[in-house]
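Trainee: A predicted structure for the sequence below; I have some questions about it.
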Amino acid sequence: MNIGFIGLGNVGGKLAGSLLRNGIDLAVHDLDPDRVSGFVAQGARAGGSPAAMMQTCDAVITCLPSPAASAAVMDQMLAFAGPGKIWMEMSTTDEAEVKRLGAQVIERGGAAVDCPVSGGCHRADTGNISIFAGCDRETFERILPLLTVMGRRVLHTGPLGSASVLKVMTNYLATGHLLMLCEALTTMAAAGMDLTTTYEAIRISSGNSFVHETESQLILSGSRCVDFTMDLVLKDIGLFQEIAERNKVPLDISPLLIDLMRDGQARYGTRAQSDRMIERLEEATGLDITAPGFPTELKDDEPEAPGYEVAVKR
């Protein structure tokens, strides 16, 4: 298969890099021409327009910052999304929107998949990130060889749209963990606890989480640069809140998380790094929530290896 990849940002650029690194015939497109030229220098082809990519590629992957951006790209590609073509939406997006766009592709004889990723930019960079895939089983088996190049653990979640529902749920949980860790670290510092010891106490205990093992290190090093901005956090947790409202689930914590992140945006800027939420508490207490010995950027120490489908235990 020859693949088109649209959207070479923090996550998309790393996923596309895994495809290129592993010998996939790749065409790329991005609004930033420098990103495209960087990939061309490594052996990719400039894809031209989204329409041209859908015409010439077997599958086109989109990894874009918003549902509106994906819809705008699909408007250009749809006329050419016929039999044999696959649209793979790797953006974190709205279930209803991916179903709407995917239905238009399917009506024309093509196939559609929502396949968002989870696990952080550092794992996207090494091909070790996790991928959810929502589509019919036949389409899943067609694209599984591609997914196992970009990711280590691949989960077939069910029909189109199911992967997007699960992805925003995981981002909601990650946001909750981040904000609770900000409070936990600050409270321990205020209580006179050593923050390096505090980090280890959390890591080896029932309080541990993926967010702690990654983002707490960036908070404590002072870099606060996780390559994920507050506007994206608010988009994702807002999508989770919409799922709850559509299904008439009265949530208590979700609206509070949204309010806290909005306050962070107001203080530090729309596209401030999400880990800067710790600074709200530093400012309120006068404490410095840093400690020596922590990395300023995350690196994946798991060797790159072929991915595999995760079996659901029933």
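Mentor: Perfect, thanks for sending it.
Trainee: CA atoms for contacts and neighbours, from now on please.
Mentor: OK.
Trainee: quick check: longest strand of the protein.
Mentor: Counting residues, the longest strand found in the chain (DSSP state E) is strand 151-158.
Trainee: other residues contacting that one?
Mentor: The contact list for strand 151-158, computed with CA atoms under 8 Å, 6 or more residues apart in numbering, reads 124, 127-136, 140, 147-148, 163, 305-311.
Trainee: what's the single longest helix in this structure?
Mentor: In the chain, taking DSSP state H as the definition, the longest helix is helix 162-190.
Trainee: show me how far that helix is from its chain's centre.
Mentor: How far helix 162-190 lies from its chain's middle: 14 Å, per CA atoms, centre = their mean, to the nearest Å.
Trainee: all helices for this protein, in order.
Mentor: Under DSSP H, the chain gives helices at 12-21, 33-41, 50-56, 67-77, 95-107, 121-124, 137-150, 162-190, 195-203, 210-211, 217-221, 230-246, 253-268, 278-285.
Trainee: now the fourth one and helix 95-107, what's the angle there?
Mentor: To tie it back to what came earlier, the one meant is helix 67-77. Interaxial angle, helix 67-77 versus helix 95-107 (axes from the mean of the first three to the mean of the last three CA atoms, to 10 degrees): 10 degrees.
Trainee: among the helices of the chain, which is nearest D114?
Mentor: helix 162-190 (6.1 Å; CA to CA).
Trainee: now the angle from the closest one to strand 151-158?
Mentor: 120 degrees.
Trainee: angle of helix 162-190 against helix 195-203?
Mentor: Here helix 162-190 points in a direction 140 degrees away from that of helix 195-203 (the same axes, to 10 degrees).
Trainee: orientation of helix 162-190 relative to helix 253-268 in degrees?
Mentor: 70 degrees.
Trainee: buried ones in helix 162-190?
Mentor: Buried positions in helix 162-190, judged by neighbour count with 16 or more other CA atoms under 10 Å: 162-172, 174-179, 181-183, 185-187, 189.
Trainee: what of stretch 259-270?
Mentor: By neighbour count with 16+ other CA under 10 Å, stretch 259-270 contains the buried residues M261, R262, G264, Q265, Y268, T270.
Trainee: equivalent analysis for stretch 79-95, please.
Mentor: For stretch 79-95, by 16+ other CA under 10 Å, it's 80-82, 85-95.
Trainee: could you do stretch 135-144 as well?
Mentor: Buried residues in stretch 135-144, defined by neighbour count with 16+ other CA under 10 Å: C135, D136, F140, I143, L144.
Trainee: what's the distance between T56 and I131?
Mentor: Applying CA to CA, to the nearest Å, the value for T56 to I131 is 25 Å.
Trainee: presented hereafter is structure B, for comparison with structure A:
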Amino acid sequence: MKIGFIGLGNVGGKLAGSILRNGFDLTVRDLDDSLVQDFVTRGAKSANSPKELAETCDIIITCLPSPAACSAVMEAEDGILAGISEGKIWAEMSTTDETEVKRLAGLISAKGASAIECPVSGGCHRAATGNISIFAGCDRDTFDRMLPMLTTLGRRVLHTGPIGTASVLKVMTNYLATANLLSLCEAMVTMKAAGLDMATTYEAIVISSGTSFSAETEGQIILNGSRDISFTMDLVKKDIGLFQQVADRAGVPLEISPLMVSIFNDGIERFGERELSPNIIKRLEEATGLDVLAPGFPAELTDEEPEEPGYEVVPKGRIPAE
């Protein structure tokens, strides 16, 4: 089976690395030729265009920074749609918009190919080890065909239903992670102002009911001062904006979400779109004159769990597929 991968950024490069590490025939494509050449030196092939990649590969994976970027790669004159054919699979691993992925899936279907959306969740450090979680939206037949690849890319794989469902659930999880990050920032700055030790504060959070994935991971990177989780403020704004759009379409009058969007708009205005997302805490550090730092915390996250074979997660009360 020949796999094509387009988009070798912070997440995509690590996912493609899992494919290569597990012995698959891999062809890659990215606008940054240095990223492509790194994969070529490790045994991958390269393609001159998305069309060429789609013509030569059985599964075409995209992992791109925005719905607009994915649409461009799909619909350009030398794009995926120009090269994909019957029996192949397009797998969209970006965090994208429900309506756009449905539209593109329809175009793929018209070519006789199959579409699956499979965004990931769990951080770049878990993408690197193949231990990340994957949401998969598609028909069951396509899911079963993709499951061996998905369980190579990730550990826990959840079939969410038809195309569109995975995108909605993914932006929901990013919304929750962002809410946790913002509340963590407020908690840490308040404890610093109240005279509490920051390392002790971190331990109090992670052993208590106040913990969260964001606290346990980004909390460490904040205290180190690197603030580097390979994710930037513009990407947060995109994701929570997509969640707000889901709520707007459903007529849900959210209260916290608009405030979060406003906070990140302010953070981008102050620090720039490409500022690392945990540095949203700088708004409060600057307002108080405090630095929320502590010795002994890592500059970047690493997944300490060994890479393990993935498996399908079956929701409670649902009978597993045969």
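Mentor: Perfect, thanks for sending it. All of these numbers come straight from a predicted model, not from anything done at the bench.
Trainee: quick one: TM-score?
Mentor: Put the two chains on top of each other and the TM-score (TM-score structural alignment, normalised by the length of structure 1) is 0.99; 314 aligned residues with a CA RMSD of 0.7 Å.
Trainee: which of the helices of structure 1 sits closest to D300 of structure 1?
Mentor: Of all the helices of structure 1, it is helix 121-124 that lies closest to D300 of structure 1, at 5.6 Å by CA to CA.
Trainee: what does the closest one correspond to over in structure 2?
Mentor: Counting by TM-score structural alignment, helix 121-124 of structure 1 falls onto residues 124-127 of structure 2.
Trainee: in the superposition, what's the average offset of the matching stretch relative to structure 1?
Mentor: For stretch 124-127 of structure 2, the mean deviation from structure 1 after alignment is 0.4 Å (mean CA distance after the TM-score superposition for structure 1).
Trainee: nearest to A291 of structure 1, of the helices of structure 1?
Mentor: helix 217-221 (5.3 Å).
Trainee: the closest one vs structure 2, mean deviation?
Mentor: For helix 217-221 of structure 1, the mean distance to aligned residues of structure 2 following superposition is 0.5 Å (mean CA distance after the TM-score superposition for structure 1).
Trainee: roughly how far does the residue sitting furthest away from the middle of structure 1 sit from C63 of structure 1?
Mentor: Going by CA atoms, centre = their mean, the residue of structure 1 most distant from its centre is G192, 35.9 Å out. Counting by CA to CA, the gap from G192 of structure 1 to C63 of structure 1 is 44 Å.
Trainee: how about N128 of structure 1, nearest residue that isn't a chain neighbour?
Mentor: Spatial nearest neighbour of N128 of structure 1, chain neighbours left out: R152 (4.4 Å); criterion: CA to CA, 6 or more residues apart in numbering.
Trainee: neighbours of the one you found, how many?
Mentor: Counted with other CA atoms under 10 Å, residues neighbouring R152 of structure 1 total 22.
Trainee: equivalent analysis for T288 of structure 2, please.
Mentor: 13.
Trainee: quick one: what's aligned to it in structure 1?
Mentor: In structure 1, T288 of structure 2 lands on T285 (TM-score structural alignment).
Trainee: any idea how far its match is from I278 of structure 1?
Mentor: Taken as CA to CA, the span from T285 of structure 1 to I278 of structure 1 is 11 Å.
Trainee: just the closest of the buried residues of stretch 79-95 of structure 1 to A291 of structure 1, please.
Mentor: Using CA to CA, these come closest to A291 of structure 1 at T92, 33.0 Å.
Trainee: need the contact list for that closest one.
Mentor: Contacts of T92 of structure 1 by CA under 8 Å, 6+ apart are L64, P65, S66, P116, V117, S164, K167, V168, D236.
Trainee: contacts only, for the closest residue in space to the fourth one that isn't next to it in sequence.
Mentor: By that I understand P116 of structure 1. Computed as CA to CA, 6+ apart, the closest residue to P116 of structure 1 that is not its neighbour in sequence is M90, at 4.3 Å. Residues in contact with M90 of structure 1 (CA under 8 Å, 6+ apart) are I61, T62, C63, L64, D114, C115, P116, V117.
Trainee: in strands only, show me those.
Mentor: Cross-referencing the contacts of M90 of structure 1 against strands under DSSP E gives I61, T62, D114, V117.
Trainee: in CSV, list the residues you listed along with distance to L15 of structure 1 and neighbour count.
Mentor: Output for these, formatted as CSV (distance: CA to CA, whole Å; neighbours: other CA atoms under 10 Å):
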residue, distance to L15 of structure 1, neighbour count
I61, 10, 24
T62, 11, 25
D114, 15, 31
V117, 9, 28
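Trainee: and which of those residues is nearest G293 of structure 1?
Mentor: Each of the ones in strands among the contacts of M90 of structure 1 was checked against G293 of structure 1 using CA to CA; the closest is V117, at 29.5 Å.
Trainee: from memory that closest one sits against A133, does it?
Mentor: No - look at V117 of structure 1 against A133 with CA atoms under 8 Å: they stay out of range, at 9.0 Å.
Trainee: per the alignment, L64 of structure 1 corresponds to what in structure 2?
Mentor: Checking TM-score structural alignment: L64 of structure 1 goes with L64.
Trainee: separation between that match and M74 of structure 2?
Mentor: The spacing between L64 of structure 2 and M74 of structure 2, counted by CA to CA, is 11 Å.
Trainee: of all residues in structure 2, which one is nearest the centre?
Mentor: V120 (4.8 Å).
Trainee: and the gap between that one and V40 of structure 2?
Mentor: Using CA to CA, one gets 24 Å for the distance from V120 of structure 2 to V40 of structure 2.
Trainee: ditto for G225 of structure 2
Mentor: 34 Å.
Trainee: neighbour-wise, which of those two wins?
Mentor: Higher neighbour count among G225 of structure 2 and V40: G225, with 18 against 15, using other CA under 10 Å.
Trainee: for that one, what are its contacts?
Mentor: Contacts of G225 of structure 2 were listed using CA under 8 Å, 6+ apart, and they are V292, L293, A299.
Trainee: can you rerun that using 10 Å?
Mentor: Residues in contact with G225 of structure 2 (CA atoms under 10 Å, 6 or more residues apart in numbering) are P278, N279, D291, V292, L293, A294, P295, F297, P298, A299.
Trainee: quick one: which of those residues has the most company?
Mentor: Counting neighbours by other CA under 10 Å, P278 comes out on top of these with 26 neighbours.
Trainee: trace that residue over to structure 1, please.
Mentor: Counting by TM-score structural alignment, P278 of structure 2 corresponds to D275 in structure 1.
Trainee: ok, its match touching Q265?
Mentor: No - taking CA atoms under 10 Å as the definition, D275 of structure 1 is not a contact partner of Q265, at 11.5 Å.
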